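>>> I'll drop the sequence and a predicted model, then ask my questions.
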Amino acid sequence: MEQRPPKIPESVLVVIHTEALDVLLIERADAPGFWQSVTGSKDTPDESFEATAVREVAEETGLDTGAPGHRLQDWHLENVYTIYPQWLHRYAAGVTHNTEHLFGLRVPAGVSIRLAPREHTAAVWLPWREAAERCFSPSNAEAILMLPAFSVKT
């Protein structure tokens, strides 16, 4: 089995939503019952957060952030959190915290999602408050609760 290099402790969180503020949540394949927005680490230290967001959205949902009617927005916010113990083995020895950069992605209602089956097993669209309640991650829930302030109707 090929060993992967340690994950970079810099990642993105992308809250995918419609204009009506329905939010896409996806269930982790490696942690049933753990619902979240799109997340993912940089592939290289010099990869921009925006490039990471574009790549992770495509990998996890099949969505193209540049498609007509799609609008990726950098919220210019970061969370620093303690990495969950069950995922520490993915990082270099001694790494205990991750810095997560927040984005929103507005998409048209009814857009088709194509999950990466190794990463996620189910997807659901929920009104933003309900989506925040379902998230296992407090920082993800907090980001969803901020959605109305960041949602732009253009």
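Received the coordinates, thanks.

>>> CA only for contacts and neighbour counts going forward, please
Fine.

>>> Could you pull out the helices in the protein for me?
49-61, 128-134, 138-145, 147-150 (DSSP state H).

>>> can you put the ones you listed in CSV and add distance to R106?
Formatted as CSV, the helices of the chain follow (distance: least, C-alpha to C-alpha, whole Å):
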stretch, distance to R106
helix 49-61, 12
helix 128-134, 13
helix 138-145, 13
helix 147-150, 10
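
>>> Could you save these as CSV and add columns showing distance to G33 and mean neighbour count?
Formatted as CSV, those follow (distance: least, C-alpha to C-alpha, whole Å; neighbours: other C-alpha atoms under 10 Å):
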stretch, distance to G33, mean neighbour count
helix 49-61, 17, 20
helix 128-134, 9, 19
helix 138-145, 15, 19
helix 147-150, 23, 13
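
>>> and the gap between the residue most central in space within the chain and A93?
With distances taken as C-alpha atoms, centre = their mean, the residue of the chain nearest its centroid is V38 (2.2 Å). The gap separating V38 from A93 is 25 Å, by C-alpha to C-alpha, to the nearest Å.

>>> what's the answer for R118, then?
Taking C-alpha to C-alpha, one finds R118 at 25 Å from A93.

>>> Pasting the second one now:
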Amino acid sequence: MSAAFKQPVSVLVVIHTPALEVLLLERAESTGLWQSVTGSREGDEHLADTALREVAEETGIQASAAALHDWQLANRFLIMQRWRKRYAPGVTQNTEHVFSLCLPAPQPVRLAPDEHTAARWVPWQEAAQAVFSWTNRDAIHLVARRLQAS
């Protein structure tokens, strides 16, 4: 796969607090599209390293590998038509690996302006309703269910 194209392998990182406040980011090129941290793997990077890199790039949060939870869940989905040009010709599906990161409390973030224009911390129920992708919605529900059960 050429370095000019994104790999169709990515991470989704639900950043939340113990009280299940979830950080959402609004996409720069699509006003009204809210999401958790996402991003494609680069080279042969370990997925946990991809997750930590994307969290740092998109929010400025420097997290440790120990704070990251790998849910051992991968979702496969069709890449939206408007984003397919970022991938090699003929690539239409992406495999997204789910992670979460628990922070003690909501904190200010430093956005990457080319990727996101706004951030907000909201209760998990509101976050699950606000995100535009089913994989993100399901990941938020998974994190909330598991944390409420423990």
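The structure has been received and is ready for your questions. What you see is a predicted model, and the numbers here were worked out from it, not measured in a lab.

>>> picking up where we left off before, surely the residue nearest to the centre of the first structure touches V57?
Yes. Shown here, V38 of the first structure and V57 form a contact pair, counting by C-alpha atoms under 8 Å, at 6.3 Å.

>>> any common contacting residues for these two?
Common contact partners of V38 of the first structure and V57 (C-alpha atoms under 8 Å, 6 or more residues apart in numbering): V14.

>>> What ranges does the first structure have for its strands?
Along the first structure, counting by DSSP state E, strands occupy 10-17, 22-28, 35-36, 38-41, 71-82, 97-106, 120-127.

>>> Using a markdown table, lay out those together with distance to A141 of the first structure.
Output for the strands of the first structure, formatted as a markdown table (distance: least, C-alpha to C-alpha, whole Å):
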| stretch | distance to A141 of the first structure |
| --- | --- |
| strand 10-17 | 10 |
| strand 22-28 | 11 |
| strand 35-36 | 8 |
| strand 38-41 | 12 |
| strand 71-82 | 12 |
| strand 97-106 | 12 |
| strand 120-127 | 12 |
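
>>> So which of these is nearest A51 of the first structure?
The closest of the strands of the first structure to A51 of the first structure is strand 10-17. By C-alpha to C-alpha, the value is 9.8 Å.

>>> Aligned counterpart of P117 of the first structure in the second structure, please.
In the second structure, the residue matched to P117 of the first structure (TM-score structural alignment) is P113.

>>> Name the nearest residue to the residue mapped onto S64 of the second structure from the first structure, sequence neighbours excluded.
Residue correspondence to the first structure (TM-score structural alignment): S64 of the second structure is matched to G66. Excluding the flanking residues, the one nearest G66 of the first structure by C-alpha to C-alpha, 6 or more residues apart in numbering is L72, at 7.8 Å.

>>> give me every residue that touches the one you found.
L72 of the first structure touches 65-66, 103-106, counting by C-alpha under 8 Å, 6+ apart.

>>> circling back to that earlier point, the residue nearest to the match of P117 of the first structure when sequence neighbours are not counted: what's it in contact with?
Spatial nearest neighbour of P113 of the second structure, chain neighbours left out: A28 (7.0 Å); criterion: C-alpha to C-alpha, 6+ apart. Contacts of A28 of the second structure were listed using C-alpha under 8 Å, 6+ apart, and they are 113-117.

>>> The residues you listed: which two are farthest apart?
Spatial extent of the contacts of A28 of the second structure (C-alpha to C-alpha) is set by the pair D114 and T117 at 7.9 Å.

>>> That's all I had, so thanks and see you.
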